[in-house]
Structure formats: C-alpha cells, structure tokens
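Visitor: sequence first, then the predicted structure:
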Amino acid sequence: MGGRRREGRLAGVFRGARGRVELVGVEIEVGVVDPRTGVSRPYAGERGVAALLELIARRWPGTAVVEEGSILGFRRDDGAEIMLESGCALEYGSPPAVGLVALVRRVRADLADLAALAHELDLALLSGALLPYDPSGHRTWAPKPQIPLMLDFFRAEFGTRSTGWAAMSRILSVQTTLDYTDTADRDAKHRTANLVSPLVAALFVNSPVWEGALTERLSHRLHVWAGVDARRTGYLPHALGDPLDLDKFLDAITGLAPIFRKIAGKAAPVPPGRSFRYFLDHGYGDGSYPTEEDWTALLSTLWPFVRLRRTLELRVADGPGHADWPAIPALWTGLLYDEASRAEAADLMRDTGRAELDALTAAVAEAGPAASFGGTPLRTRCADLVRIAKEGLARQVVQGLEDERALAFLEPVEAVAATGVPPAARLAEAWPARYAHDPATYVADHRYR
C-alpha cells in the first residue's frame, strides 16, 4: 500500500459489486465431537479433524487447502467451502443461492453428506451455539500460525479476564451473508441490521450450558463475545450511520493495533503498541509497509455482529439446533431484502445508540426475550420483528423473488415470538434429567444427520 494512507484502496472492500443480484448464503459452524462423550476432537490422529478433511477431499470434487503440509480446508468446484476453525470446529460455507428454498435444499444435502462422512470415522457433527461438554482446560488448536499470536495478544491486553480463547475454540453460530446493490442500499441494510441485532439475538439464545453445567444466563456465547475485546466485537463505532461515514469508520478500524501481519503468506508478529494507521504512515521499521494482505488480516480480527465487507455477514445469532438453522437466513432475508420491512424494523429501535445496544445485548445474554428495554419486556418487539420479516418475505414471494415454501422456515422464531420461550429455555429445562450425565443422548439429539 506504500508509505501513506490510501483511503480509496482501504475502502474498496466496503463497496461491494454495484448492481449485484441479491443472493443469500450461510456459514454454518459445526463442532466435531466424539459421539459418546460430546468432547471436541483434536486436529491430528486417526479420528481427528484432519482425517475428516482428508476424507472430504477424497470424496468431493474440488481442491484441498493445505498450508505447510497441514490440511486446513476444502473448496468444492461449485464454490462450497469447508474451513478449519481455530479450535478445530469446521465451518461450512454455502455457494450463494438465488432464493432461500434453493439454499436450504443444497445446504441440507451437503450437511447430510458431511455428517455421513464424519460417521465413517466415528465422529459426530454437532449443531448448537457452543461445545457444552468440553471440560475446563480442554483445548484443540488448529495448526495455524496466527493462533498463538492471537492468544498472546489477548493475554497481554486483558490477562486472565480475556475470553478470546473461548471465542476461538468453544462457540458456534450460523451466519447469513447478504448482498447490497449500491452505497445507499449498503448503508440502510448495515444500519438496520445493527439496530435489530439484539432482537435477533433474543429470538435465538441457545447456550445456557458451559463445561457440562447450566449457567445463570441463556446465551453464554454472547457472554464470551462480550469478554473478547470491545474495540473489535459487538457494534463498531459509526456502524449506525445512514449514510455510513466511511472516513470515520475507516479511522476507527485503522486506529486498532494489528494482531499479526502476513509475510510470504504466513502470519507473523507485529511490533506492539502501534496502530495500523501508524504502520501505514511510518512502516514496520524494517523498510516494509502494510500490504493489502495485512489489511485483510486486520479485518479478519474484527468480529462485529454485522460484518461489513463486499457483502453483509450477519453474526449475532446463537447457533440453533440442526433442524432450525434455516430460520436465521429466512429472518434476515425478510428483514433486509424488502425496503418496507427494512424501514419498519429500524423504526422498532429508533433513537437507540451504540451504548444502549451494548447494554441490551448484555441483558439478552442473561434473559433472552424476557430482557427489559424501555421499561417493557423485549418479547413484544421480538414478536413485531418476526411479523415484519414474514411480511417482507411474503412480499418477495409475490414479486417472484422467493418461493412460498420459504415462509415455513420462520416457524421456529414464530413459536418463540408467540410463547416467549427461546431454545435456551427448553434446553435448560431438559438438561438436568436428560443431558447432564448423558452426553451421548445430547449428541444424538443435536448432531447433523
């Protein structure tokens, strides 16, 4: 990038592809666990995650992702990806699809195939929002050079208070990827998605268990994210702008310290205590300056609930059970791909600032839709949000943009809106008698198949 800031090149990643058709994709994180103990499996070994990736590479058409002799993922010829997460979970990334029904059909078939391959190795692919049976001290790290650099950063910045290690190794989610067609469309979708993220989180809370025991909260996953690094997670500065002030947005991001840089494609340490902006202006001290690969590396160490790139990646929801994941892309598609729904959804949270969103999300982690907002239970606004999404999706059906069968994907969140009972409450009720001492039953009930 040279020795001076080049805002145009930095901002290019936030500009998308003008006029792009509004496609939908998902990224589904799955735990790779022993089917009897529910404990996550290590990378190496006869029943390790590397063995599963190697089996996938033999059975699917495409290309294995290999770095320094270690298999880290697989790219199928049609664009689907299986990538190794830091803690040896796997992330399935779908090819973008025209419409929810086509997406769900393809992803369900792929997940069933992946689950069958895992079964051949006596492994299970676990749905949900975290790995509930991993005991204290259990770590299964992938062979990626950035992992020790990230762990060192969290320890140096936050000491024993840091939950960065847990975010890297214990939690799971289902993320939705949506398009924007121009700058104005980007800004409206980005702002609305940030504003309603606490409501979406409340509908999907699903992680009341940690290290084999019930906690006092409904989303331990959100609690983990809150302890990582407030500068990099949750709601980023200036994310509520419509229009988005891209200069201020970039200033906030480049003001962060990079956790690692890339040298010859490999993660490497960075001189500590300096911002990315400093390195843009002054270099790393060895005659080199940040590259586009370094900029991408910095962006990869931001984990907001709404991740803006050339698409919008929507990340707030806890991972649901294996049958209910289509509710997440269906909800977001109904909310953001219909202009009237987008405006009405944003109006539900009008005049809500970043600090209020942070506080509300923390309350949602504890109480889900029973959290209080403005003196009333959040459940009422959650119900309004589901109605708005369904109406938006129905209008897309009328316009020929969606198949009518997509409306059924919203049934899990319609049930939460009607009863006020989120998935975490059902899991907490079942835990003592059914799952606390029987991980095999939990895995059987929650594995992809």
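Guide: Structure received.
Visitor: alpha carbons only for contacts and neighbour counts from here, please
Guide: Noted.
Visitor: and the closest residue to A383 other than its chain neighbours, helix, strand or coil?
Guide: Among residues not flanking A383 along the chain, A417 sits closest, at 4.6 Å (CA to CA, 6 or more residues apart in numbering). With DSSP: H, G, I helix; E, B strand; the rest coil as the basis, A417 sits in helix.
Visitor: neighbours around A417, how many?
Guide: The number of residues packed near A417 is 23, by other CA atoms under 10 Å.
Visitor: who's in contact with it?
Guide: L203, R379, T380, C382, A383, V386 (CA atoms under 8 Å, 6 or more residues apart in numbering).
Visitor: who wins on neighbours among those residues?
Guide: Neighbour-wise, the contacts of A417 (other CA under 10 Å) top out at L203, 32 neighbours.
Visitor: contacting residues around that residue?
Guide: G368, P369, C382, V413, V416, A417, P422.
Visitor: what about the residue nearest to the first one when sequence neighbours are not counted, how many neighbours?
Guide: Going back to what we said before, that points to G368. Spatial nearest neighbour of G368, chain neighbours left out: A202 (4.5 Å); criterion: CA to CA, 6+ apart. By the measure other CA under 10 Å, the count of residues near A202 is 33.
Visitor: what helix or strand is A202 on?
Guide: Assigned by DSSP states H and E, A202 belongs to helix 183-204.
Visitor: centre of the chain to that helix, how far?
Guide: What separates the centre of helix 183-204 from the centre of its chain is 14 Å, taken as CA atoms, centre = their mean, to the nearest Å.
Visitor: centroid residue for this protein?
Guide: Taking CA atoms, centre = their mean, the centroid of the chain lies closest to R315, which sits 3.7 Å from it.
Visitor: any idea how far it lies from R395?
Guide: Distance of R315 to R395, given as CA to CA, to the nearest Å: 25 Å.
Visitor: pretty sure S219 is touching A363, no?
Guide: No - using CA atoms under 8 Å, S219 is not in contact with A363; the gap is 9.9 Å.
Visitor: more neighbours: these two, which one.
Guide: S219 (30 against 24).
Visitor: re earlier: ok, so what distance separates the residue nearest to the centre of the chain from L308?
Guide: In this view, R315 and L308 are 11 Å apart by CA to CA.
Visitor: hmm, back to that, can you pull the contacts of the residue nearest to G368?
Guide: Applying CA under 8 Å, 6+ apart to A202 gives the contacts V364, A365, G368, P369, C382, P422.
Visitor: now, among these, which is nearest to E292?
Guide: E292 has its nearest neighbour among the contacts of A202 in A365, at 36.2 Å by CA to CA.
Visitor: ok, second structure coming up, stack it against the first:
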Amino acid sequence: MAYNDEAEPVQTFSDLVGYFAAGEKPRERWRIGAEHEKFAFRLTDLSRPAYQDPDGIQAMLKGMMRFGWEGVYEGETLIALSRNGASVSLEPGGQFELSGAPLETVHDICEETGQHLEEVKVVADELGLGFVGVGFSPLWTREQTPVMPKGRYAIMRAYMPKVGNLGLDMMLRTCTVQANLDYASEADMVQKFRVSLALQPIATALFANSPFTEGKPNGFVSARANVWTDTDHDRTGMLDFVFDDDFGYERYARYALDVPMYFVKREHYIDASGQDFKAYMKGELPARPGHRPTMDDWADHLTTLFPEVRLKKYLEMRGADAGPWSRLCALPALWGGLLYDQTALDAAWDLVKGWTTDDHNKLRAMAARTGLKGDIAGRPVKDWAMDVLNIAKAGLRNRNRLSGGMVDETGYLGELFEIAASGLTPADRLLEKYHGVWQGDIRRLYADEAY
C-alpha cells in the first residue's frame, strides 16, 4: 500500500464509521476469502529456518516467484508475494501464510489452496524443508524461533510484554486458519457478527489442534486459543458489546478508537505503541505531532485489533487452529454455510440467542482447554457442535454451488461431522498418538502431520 501525506486526512468520526459502510456488497458480489498459516521446518533436525538462511524463508519466497508470484518489498527486504488477488506473507516467526483471493465457492478455494501447497512443496523439497499445520509450535521455544525482518513486528515485539504474558507466543508460535466473509448492510453485518462471535468457540473446539508445547502436552487442546486470553485485553476477546441492542458500525468504530495504537506507516514504520488514535485525529499524536490520519491509517489500525471476529470491510473468522490439508477447506465451508444462506443464518441465531455473556466467555475458555467435552447452557458442547454443522450443511445445500462434477459444497464438512460425532478434537487424536504409537516422541508429529 502506498502512503501519502498529501492524502485527505480523516475529518470526522463519521468518516471512520463510513469505512465499514463502504464494505457493503449485494449478495451476488459476496465472496469468501480463506487464509491459512503453516510452520516451516528443516527435514534434517526439525528446526525452524530463519529469514536469511540459504534454506530459509527468503529463499522460499524467491523460489515461489517462478510460479508467477510478484515480490512485495519493505525497502529492499522481500516480505510477501502477490498474484491474482492472493498473497503469500510472513508472520512474525516465519509462519508461511496464504491469504487467498476472494472467491465465489469453496470449490474455488480448495483449488487455490491445493495449487499453493503444490508450489510450496516444489520449492521446499529443493531447500530440504517441510511444512506442518498445527495451532502452536510443538517443539521449539520462543528463543529458538527466528524473527522476521518486518518493521511492524519489531514494534509489536517490544510492546507485547507490556500488556500481556503470551503476546510473544502469539506472534512467534501460533498458526491459524481463517475465513473472511461479506455483508450486505449494517443489519446484515450485525446478525452475522453476533452469530459468528457466539459460535467462534465451537469452531475453536472443532479445529483444536495444538496440544503440545516444547515437546510435551500442555494441558490444552488449543494452546493457540489460550494464548489469546493473555495477549492484550485491550484488543482481544469476545466483545460482549456486540450483543447489545445498539451495536453497529458506530459502536465498533468507538471500540476501535479506544484500542491503543501500534504504529503509523509511511516510508517506514513509526512507533506509536500505546498512543491514542483520537489524539492523532486532533493532530496531537506524540509520534507525529501536527499530523492527522488518513483513511489508510484507520485501515492499518483496524488490522491491529485481534478479537475472535474482526470487522474491516468484511468479517474475519479468527477462532481456528491450523491443521492438515483435509481441514483447510472445511473452515470456509462451515462459515459460508452458516452466514451466506439467510435460512441458515436465522437458524444459527435462534440456536445461540439465549446464550448469556457468561456462556460466551465460559465456552471460549472451555474450547481452548477441553474442546468438545463439557456442557454449556445445559447441553453437551458436542451436541451444540452437531447442531451447528447441520445448519451449515443445510445452508451449503441451499447455496447449491456446484463443482465441475456437479457436487455441492457440503462434502467439505465431512471431517467436522466425524469430529463432532466422536466428541474428540484433532488435538485429542494427536495426544492418543503421543501416548501410544509415538511413545512420547513429539518428533513423530513432523512426519505424520506434515503436508
């Protein structure tokens, strides 16, 4: 993104609110964007490669450019790739991320993801690297994790320990899979936000896949989800106000304004950590006295909020651990089925509208620790999950988006139905292997679970 101090500064709070309204799209223009992260490791010793190593992350990026990806640079540093509306980017600890293009169907997403993983494998094989999809780095400590040379990450690394105990783990040792979806109006956004926020812990449980830390069980099925409970309370969590009667674009904008800043980006990143965007609007930001923000600054600030569901010009579903190739298409299928068919969306809201604030927060904590085990609002979590999947399946059937083989999108939910029926998360299955055939050797995970 190009930044220009000659751009029109934000004039009023209404301008900030209008940013979200500008994201509205009619149903025929709705798309789904899918993202997933994965850990790179050396096949020889399982260590995570640094950026500038001959077999490192920079070499991966350069190797991918043979497939038509164009480089994205910060100064002279290659930090990402772009192609046809998609990007490959770096998370702080070198996690390799595909941010897919906005696509019409889950079939399209699966094709895009498959092509990406094939390309990654070609380059990784040449470099002696492998990739694994789990929610939390299963073996390496923070100190053994490489740090990527990206300006915003340096600012975040310095700030995180001031506001929470696990923020550096979030940056360096977590991987997620995410789905991004559109809305037609403010009312549509509100309903989708409420449904997806209430059900985000169900997704956390279904995708829970991070039971190991530094080679041993950590007491969670999703250590990634637990990390977010002690990262930075100003910018994370379940956003109880979303369920208030007055929720809408304006309320979310007020929440975002109250979240301390990280940075301002111009020709480089300017450290504004802990400073106030409201002061910036008055020209009183200590990091840039006399300057006021542009709409690009507002868009940047919104990316530094990390609730379980995030609003930009679309809604981001942020509650799931990374996993194997077989589950990467399941997340966009789940949320597409729930949110893109009105009958399914209404049914999902009917399912959760009686949940209390305590229910939401209790379920979030339970999902990280026990997954599908336990009860919420008087029923087993696994039963709620099965209800959610049935609603999503009906929504996908109603969408009726067919592949070239005339198959709808419901098949992508198959593995999730198996998980819900068993009551055992992917993490539970990994723990069974750890205590069984792996005989306590976490290194076996890298062989069994690699792409």
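Guide: Sure, I can see it. Bear in mind the structure is a predicted one, so any value in this text is a computation, not a measurement.
Visitor: drop the TM-score for these two in here.
Guide: Scored against TM-score structural alignment, normalised by the length of the first structure, the superposed chains reach a TM-score of 0.92; 441 aligned residues with a CA RMSD of 2.4 Å.
Visitor: about what we covered before: what range in the second structure matches the helix holding A202 of the first structure?
Guide: On the basis of TM-score structural alignment, helix 183-204 of the first structure is assigned to residues 186-207 in the second structure.
Visitor: what's the average distance of the biggest strand by length in the first structure to the second structure?
Guide: Ranked by number of residues, the top strand in the first structure under DSSP state E is strand 24-33. Its matched residues in the second structure lie on average 1.1 Å from strand 24-33 of the first structure after superposition (mean CA distance after the TM-score superposition for the first structure).
Visitor: who are the packing partners of that strand?
Guide: Counting contacts by 3 or more CA pairs under 8 Å, 6 or more residues apart in numbering; DSSP states H and E, strand 24-33 of the first structure packs against strand 90-93, helix 100-120, strand 124-126, strand 174-178, helix 327-336.
Visitor: got the angle between the last one and strand 24-33?
Guide: Looking back up the chat, that one is helix 327-336 of the first structure. When axes from the mean of the first three to the mean of the last three CA atoms, to 10 degrees is applied, the directions of helix 327-336 of the first structure and strand 24-33 differ by 160 degrees.
Visitor: could you pull out the strands for the stretch 351-451 of the second structure?
Guide: In the stretch 351-451 of the second structure, the segments counted as strands under DSSP state E, counting those that start in this stretch are 375-376, 379-380.
Visitor: out of these, which one sits most buried?
Guide: Neighbour counts (mean count of other CA atoms under 10 Å) averaged over each of the strands of the stretch 351-451 of the second structure peak at strand 375-376, with a mean of 16.
Visitor: against the first structure, where does that one fall?
Guide: Strand 375-376 of the second structure corresponds to residues 372-373 in the first structure, going by TM-score structural alignment.
Visitor: next one: that stretch to chain centre, how far?
Guide: Here stretch 372-373 of the first structure is found 25 Å from its chain centre; the criterion is CA atoms, centre = their mean.
Visitor: can you tell me what sits against the longest strand of the first structure?
Guide: Strand 24-33 of the first structure is contacted by residues 39-41, 49, 88-100, 103, 123-128, 130-131, 172-179, 319, 329, 333 when judged by CA under 8 Å, 6+ apart.
Visitor: can you select the buried ones from the residues you listed in ChimeraX?
Guide: Buried subset of these, written as a ChimeraX selection, criterion 16 or more other CA atoms under 10 Å:
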select :39,40,41,49,88,89,90,91,92,93,94,95,96,97,99,100,103,123,124,125,126,127,128,130,131,172,173,174,175,176,177,178,179,319,329,333
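Visitor: just to revisit the earlier point, now render the strands of the stretch 351-451 of the second structure as JSON lines, adding distance to V242 of the second structure.
Guide: Below are the strands of the stretch 351-451 of the second structure laid out as JSON lines (distance: least, CA to CA, whole Å):
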{"stretch": "strand 375-376", "distance to V242 of the second structure": "20"}
{"stretch": "strand 379-380", "distance to V242 of the second structure": "24"}
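Visitor: among these, which comes closest to Y280 of the second structure?
Guide: Among the strands of the stretch 351-451 of the second structure, the nearest to Y280 of the second structure by CA to CA is strand 375-376 (42.8 Å).
Visitor: I'd like to know how far the residue mapped onto T441 of the first structure from the second structure sits from A22 of the second structure.
Guide: Matched to the second structure by TM-score structural alignment, T441 of the first structure sits across from R444. Plainly put, R444 of the second structure is 48 Å away from A22 of the second structure if you go by CA to CA.
Visitor: neighbour count: the two, which is higher?
Guide: Remark: of R444 of the second structure and A22, R444 carries more neighbours, 15 against 12, as counted by other CA under 10 Å.
Visitor: which stretches of the stretch 151-300 of the second structure form strands?
Guide: Using DSSP E, counting those that start in this stretch, strands in the stretch 151-300 of the second structure cover 176-181, 212-213, 216-217, 236-237, 263-265, 269-271.
Visitor: distance from the first one to the first structure after superposition?
Guide: After superposition onto the first structure, the average distance of strand 176-181 of the second structure to its aligned residues comes to 1.0 Å, using mean CA distance after the TM-score superposition for the first structure.
Visitor: got the angle between that strand and helix 330-339?
Guide: Note on geometry: by the same axes, to 10 degrees, strand 176-181 of the second structure and helix 330-339 are set 30 degrees apart in direction.
Visitor: next up, the contacts around T204 of the second structure.
Guide: S222, A225, G319, A320, D321, A367, A368, G371.
Visitor: swap that for M156 of the second structure, please
Guide: Contacts of M156 of the second structure (CA under 8 Å, 6+ apart): Y262, S273.
Visitor: that one maps to what in the first structure?
Guide: Using TM-score structural alignment, M156 of the second structure sits opposite M150 in the first structure.
Visitor: gap between its match and D294 of the first structure?
Guide: M150 of the first structure is 15 Å from D294 of the first structure, where distance means CA to CA.
Visitor: also R395 of the first structure?
Guide: As for R395 of the first structure, its distance to D294 of the first structure is 42 Å (criterion: CA to CA).
Visitor: right, I'll call it a day here.
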